[in-house]
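In: what would the 3D arrangement of this be:
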Amino acid sequence: MIPLFKVAVDPGAGPLVAEALRTGVLGHGPRGEEFEEALRARLGTPHLVTLNNGTSALHLALRLAAGPEPGGEVLTTPLTFEATNWAILANGLRIRWVDVDPGTLNVDLDDLAKKISPATRAVMVVHWAGHPVDLDRLSAILDDAEAAYGFRPAVVEDCAQAWGTTHGGRPLGTHGNFCAFSFHATKHLACGTGGMLVVPDEESLRRALRLRFFGIDRRADRVNGDYDVPEWGYNFYLGELSAAVGLANLANVDGRVERHRRNAAYFDAELAGVPGLELTERAEGHSFWLYPVKVADRPAFIRKMTAAGVTVSAVVRRNDTHTSVRDAFTSALPALDAVHDRVVHIPVGWWLSERDRAHIVGAIRSGW
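Out: Next comes the predicted model:
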């Protein structure tokens, strides 16, 4: 089977992991610090912290953006992995669903603009499959909200699928918002498990550094018990083994992203106009962690591709229909209703050979 996901581990990871095991430092230590510095240099911002996973990054982002007091709404998309929206609930906040743009599968910014209210504490956007949300348009919408209500909701960008994505020629994480990244095993940049939170300012950075370790300043004198916890925090720091894998994988991540883009360009050309299949829209800076298409009769398409030895998947189910939230948070979402059951993802990753690509195209063109 041609896989939909595959784990990248650079050969340099083995020696770095072995060294961490030899030293016996497996919690947060020198490799974690080195990885953070490398990430700061790569993104061009000092305001970031590494964490144990992307879900922790989302949770901490909302804590920093919306505050620890429960209540208030977060505008968000239901077309995402559940981690995005369960982080809202974990912070004691309420979900308000926003419809999707059927062309990009990202949040519909027109619907979002209509739903901002005095109850809005934050806005959560997901760069689905690595397609950048129009952050300039979002900023203008928030300008209008600030003029209307006298406050500006914070923005949390879920960048879990968007390492390497740029907007306006700048990498995500450099547009002044809270940005949560995932370094899960199957991502462009993998640690096995890990994540990163980029924050907009120095004060948020100081808080994030404390909150990822129970609210304790790691530089404090804990030997003599002479330290204070100004606000309680979490056990969210990144371990040394994951940091070692991340350091090694960072060396070649740009090449992997570029191969995703080249494969996507190939599919764009070869699948245009196929009956029963519609491509999503394109934007400059798209990193194509996934390659979504919209198909007629999705179950038949999945059966056909499976029989052809190609793994395809819807990847996620719309979050608003889960029993845990279905009755508590409801909203009319006509665009999502129209597109949800048509979306499926085909392999686009760095592991595809030219033969794999041609086989995938041939299987799709032969119909289902």
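In: when you work out contacts or count neighbours from here on, use the C-alpha atoms and nothing else.
Out: Will do.
In: before we move on, what SS does Leu205 have?
Out: Three-state assignment for Leu205 (DSSP: H, G, I helix; E, B strand; the rest coil): helix.
In: pretty sure it sits against Leu60.
Out: No - using CA atoms under 8 Å, Leu205 makes no contact with Leu60, being 11.2 Å away.
In: scan the chain for its longest strand.
Out: strand 120-126 (DSSP state E).
In: the helix or strand following that strand: which residues count as buried?
Out: For strand 120-126, the succeeding helix or strand toward the C-terminus, using DSSP states H and E, is helix 135-149. Neighbour-count burial for helix 135-149, counted by 16 or more other CA atoms under 10 Å, picks out Leu135, Leu138, Ile141, Leu142, Asp144, Ala145.
In: here's the other one to compare against:
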Amino acid sequence: MIPLVKPYFPPREELMPALEEIIYSGYVATGQPVYDFEDKFKAYIGNPNIISVHSGTDALHLAYILAGIKAGDEVISTPMTAEPTNTTIAMVGAKVVWGDVDPQNGLLDPNSVRSLITEKTKAIVLVHYAGMVCDMDEFYKISKEFNIPIIEDVAHAMGSKYNGKIVGNYSDYTIYSLQAIKHMTTVDGGFLAMKDGLQLERAKRLRWFGLSKDKSRLENDITEVGYKYAMNNVNATIGLCQMKHIEETIGKYIANGKYYDDALKGIPGIEMVKYNNNTEPSYWLYTMKVERRDDFCRMMEENGISASQLHHRSDTHSIFKESKRELPNMEEWYSHFVHIPCGWWVSKEDREKIVEVIKKGW
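Out: As a prediction, this is how the structure comes out:
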């Protein structure tokens, strides 16, 4: 079976000695490997205002806190995402307001978002689903017009670009996930990028109980509640090894995605997605719309190929029942979209087989 997702790790002879060294060094908590990993990632993204955390979920929670979101506020978000994007909004006591999506790609629709803004709206959360980048041209216009911060969830889209730069350089806050099946994994982990460097020190305190790592515990004074969200040296050591391969690994996703973009055009029963202007996807999952999706997935499985929706729409969960509203474009999108394997493990022979199987029909 050609899997839909699969973790990438560097060669054993490179990774295992590095892990053995750090594990038996006696220094496995937060230390120099974490700071070195942060520096490597900052250079990769092009933004110096980045901190590492223990998960993408932690990064989301901190972003909402730093944005000043609290009980009674509203945050416009998308149901087309993994659950933590929106459960962390609930963690800070705010209400999720569901924006509708563009039925051509499943990404949040700027026109829908604009219509939902009220005096209670304190942030707009943009999820670059499956590696596709939202319509940033329009969303930055909205952000500027209403003075509302944008929080980008890039869990699916490491290496994707807007205006020629890797995402994480323009918005108020951007979060990355290093969970097991993402473009790059440290088993678990994440990053939070900020546009405003003045928030960097506060972010560092919030990820470590409200304490400053620059002072001893005897000198510290906690002034606000913090959390145990810091990355450890073991995860960071994996990350340092991964950084040597990140361009090549993501490059394989992109090469496979572009191949499908060309090879799947014009096949009956398939509708290709629309990529937004000034964006370059990183194809974490190759996404398209198909007729008779259940039949399509069954046919793919019979031919040894994984195909599915992967994520369940977030607005159906009971925790968000007070936010329920009609989302006609989401209904259209959700009933037709599907993912096929696209990652680093998909060889040229695999992708050719996938296209030939699809061309035979279902």
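In: contacting residues around the longest strand of structure 1?
Out: 62, 65-66, 72-77, 80, 106-107, 133, 153-159 (CA atoms under 8 Å, 6 or more residues apart in numbering).
In: now, of those residues, which are buried?
Out: 62, 65-66, 72-77, 80, 106-107, 133, 153-159.
In: what's the most centrally placed residue in structure 2 in contact with, if anything?
Out: Nearest to the geometric centre of structure 2 sits Ala155, at 1.4 Å (CA atoms, centre = their mean). Residues in contact with Ala155 of structure 2 (CA under 8 Å, 6+ apart) are Gly56, Val127, His128, Ile175, Tyr176, Ser177, Leu178, Lys182.
In: from those, which is closest to Lys321 of structure 2?
Out: Proximity of the contacts of Ala155 of structure 2 to Lys321 of structure 2 (CA to CA) peaks at Val127, which lies at 21.0 Å.
In: neighbours around that closest one, how many?
Out: Look at Val127 of structure 2: counted by other CA atoms under 10 Å, it has 29 neighbours.
In: okay, and which of the contacts of strand 120-126 of structure 1 map to helices?
Out: In helices, judged by DSSP state H, the following of the contacts of strand 120-126 of structure 1 are found: Leu62, Ala65, Ala66.
In: turn these into CSV, including distance to Leu211 of structure 1.
Out: Formatted as CSV, those follow (distance: CA to CA, whole Å):
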residue, distance to Leu211 of structure 1
Leu62, 12
Ala65, 13
Ala66, 15
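In: ok, and what's touching the lengthiest helix in structure 2?
Out: Scanning structure 2 for the helix with the most residues, using DSSP H, yields helix 246-263. For helix 246-263 of structure 2, the external contacting residues (CA under 8 Å, 6+ apart) are 159, 183-184, 272, 281-284, 286, 342-344, 346, 348, 351, 355.
In: pretty sure Gly239 of structure 2 sits in a helix.
Out: Yes - assessed with three-state DSSP, Gly239 of structure 2 lies in a helix.
In: pull the contacting residues for the counterpart of it in structure 1.
Out: In structure 1, the residue matched to Gly239 of structure 2 (TM-score structural alignment) is Gly246. Residues near Gly246 of structure 1 by CA under 8 Å, 6+ apart: Ala13, Phe35, Phe183, Leu189, Ala190, Cys191.
In: isn't the first one right up against Asn249?
Out: Yes - Ala13 of structure 1 sits in contact with Asn249 when judged by CA under 8 Å, with a separation of 7.3 Å.
In: thanks a lot, catch you later.
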